[in-house]
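Here is a sequence together with a model predicted from it:
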Amino acid sequence: MDHASHWNGRFAGKDYLFGTEPNLFLTQQAARLPAMGNVLCVADGEGRNGVCLAAQGHHVTSIDIAEAGLAKARKLAQERGVSLGLQQADLAAWDWPEDGFDAVVAIFIQFADPALRARIFAGMQRATRPGGLILLQGYRPEQIAYDTGGPSLPDNLYNEDMLREAFTGWDIKHLAVHDSVIEEGPGHSGMSALIDLVARKPA
């Protein structure tokens, strides 16, 4: 099954797979963003994070491969009374705009194997303007034992050394490893092995 079919299937239900409330790490770090910034939410699924940032006054573009996810993101934005730019995008082929955003947000985008992940990270870095931020949260390999969400493939998971290498030359403002309980709909529920990154692109 291709990625689009897989995620359209996961988002097909009436309920929101990962809930409608924003990711906690994102809410904790959102104060770092410039007021009314241009923000890209990568693989934003059903839109919970993009809608949150739009409600804070940011100009948000949410991209995802799944039409079903984008439709639910559009519905959520309408219910919350915010404007959200939506674009269907296959990250394996998307043309990342150069220096297009004040911040790029990537929350649990671990569908990518190492080769695709390297292309996505390079694209995220390309899309961030000088002085802009990348905010990223993902699962560590220990997550497999918890079995509370995320991929089952160890190669798709993150560790501290890998993220430091991937963002060599960037100013790492925050890099934290922690085990925490998260409740994000039925898709992410329970104790989780997490890693958080905030990195600033050199001016």
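Perfect, thanks for sending it. Residues are numbered from 1 along each chain as shown.

C-alpha only now, for contacts and for neighbours.
OK.

where does Leu91 land in three-state SS?
coil (DSSP: H, G, I helix; E, B strand; the rest coil).

let's bring in a second one:
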Amino acid sequence: MWEERYAASEDFVFGTAPAQFLRDHLDHLIPGRSALAVADGEGRNSVFMAERGLEVTALEFAPTALDRGRALAADKEVTVEFRHCDILNDPWPDAQFDIVAGLFIQFVGPEGRALQFARMQAATRPGGLVMLHGYTQKQLEYGTGGPPFLENLYTPEMLRAGFSGWEIVTLEAYEREVQEGRGHSGMSALVDLIARKPEV
């Protein structure tokens, strides 16, 4: 489905600017640290992190999106290691990252989400951060992006439970106008989670 969606468009479906979430949390994007961008799409978020001086690996399944991400990185003159990966079925990089970022990755229901979160947690080094940004269930009222399935959408309580035992650095649900290409456009119901993995 995602390859069809990207291939049907001649331009970037979600634009080339990063999600505002990353701009809101620049204090965590520290040059020299390693980051993994999960289901990164067309590269706008991984490229932005690389522009901030992070060493970034990006996982994405759709070949058209990977091609656009590589082109965007070249245009911005930064390096991102783009990897073709089905994040639920293929192996992830054998590394522990300072940041594991998942932005608008709500294409799965509860079972797939549990696996997503488990893999993200495993990829995070002790003391590192998972940074999640997505839609709450109220997003169904707006219909301005994201999946049309209630079970795919987040609640703060769901995210807190999913990262039980981790330090919750940020957990906030809010509404904001989002203009990110044609894919995300209009008032949106959002939630941010930043959670720190225990040191031991």
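Done, it's in. All values derive from a computational prediction rather than experimental measurement.

Structure 1: which residue goes with Ala17 of structure 2?
When structure 1 is aligned by TM-score structural alignment, the residue opposite Ala17 of structure 2 is Glu21.

Its match is in contact with Gly47, isn't it?
No - Glu21 of structure 1 is beyond contact range of Gly47, at 9.4 Å (criterion: CA atoms under 8 Å).

So for those two, which sits in the more crowded spot?
Higher neighbour count among Glu21 of structure 1 and Gly47: Gly47, with 30 against 16, using other CA atoms under 10 Å.

what do we get in structure 2 for that one?
Match for Gly47 of structure 1 (TM-score structural alignment): Gly43.

OK, contacts around the nearest residue to its match once chain neighbours are set aside?
Leaving aside its sequence neighbours, Gly43 of structure 2 sits nearest to Gly69 (CA to CA, 6 or more residues apart in numbering; 4.1 Å). Applying CA atoms under 8 Å, 6 or more residues apart in numbering, one finds that Gly69 of structure 2 lies in contact with 41-44, 47, 82.

Identify the farthest-apart pair in the residues you listed.
The two members of the contacts of Gly69 of structure 2 with the most space between them (CA to CA) are Arg44 and Phe82, at 12.1 Å.

which stretches of structure 2 form helices?
For structure 2, applying DSSP state H gives helices covering 2-7, 20-24, 44-51, 63-76, 110-123, 139-142, 156-162.

Just say which of these is most tucked in.
Comparing these by mean neighbour count (mean count of other CA atoms under 10 Å), helix 44-51 ranks first with a mean of 25.

Give me the residues contacting that helix.
Under CA under 8 Å, 6+ apart, the answer for helix 44-51 of structure 2 is 15-19, 22, 29, 35, 37, 40, 55-58, 69, 72-73, 76, 78-80.

average offset between it and structure 1?
Mean deviation of helix 44-51 of structure 2 relative to structure 1 after superposition (mean CA distance after the TM-score superposition for structure 1): 0.4 Å.

and that helix, how far out from the chain's middle?
Relative to the chain's own centre, helix 44-51 of structure 2 is displaced by 11 Å; criterion: CA atoms, centre = their mean, to the nearest Å.

What is the nearest of the contacts of Gly69 of structure 2 to Met158 of structure 2?
Gly41 (24.2 Å).

In contact with the closest one, which residues?
60, 62, 65-66, 69.

at 6 Å what do you get?
Shown in contact with Gly41 of structure 2 (CA atoms under 6 Å, 6 or more residues apart in numbering): 60, 65.

Roughly how far does it sit from Ile168 of structure 2?
26 Å (CA to CA, to the nearest Å).

which one is Asp113 of structure 1 nearest to, not counting chain neighbours?
Here the residue nearest Asp113 of structure 1, using CA to CA, 6+ apart, is Asn156, at 5.2 Å.

Any quick ChimeraX command for the buried ones out of the contacts of helix 44-51 of structure 2?
The ChimeraX command for the buried members of these (criterion: 16 or more other CA atoms under 10 Å) is given here:
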select :15,16,18,19,22,29,35,37,40,55,56,57,58,69,72,73,78,79,80
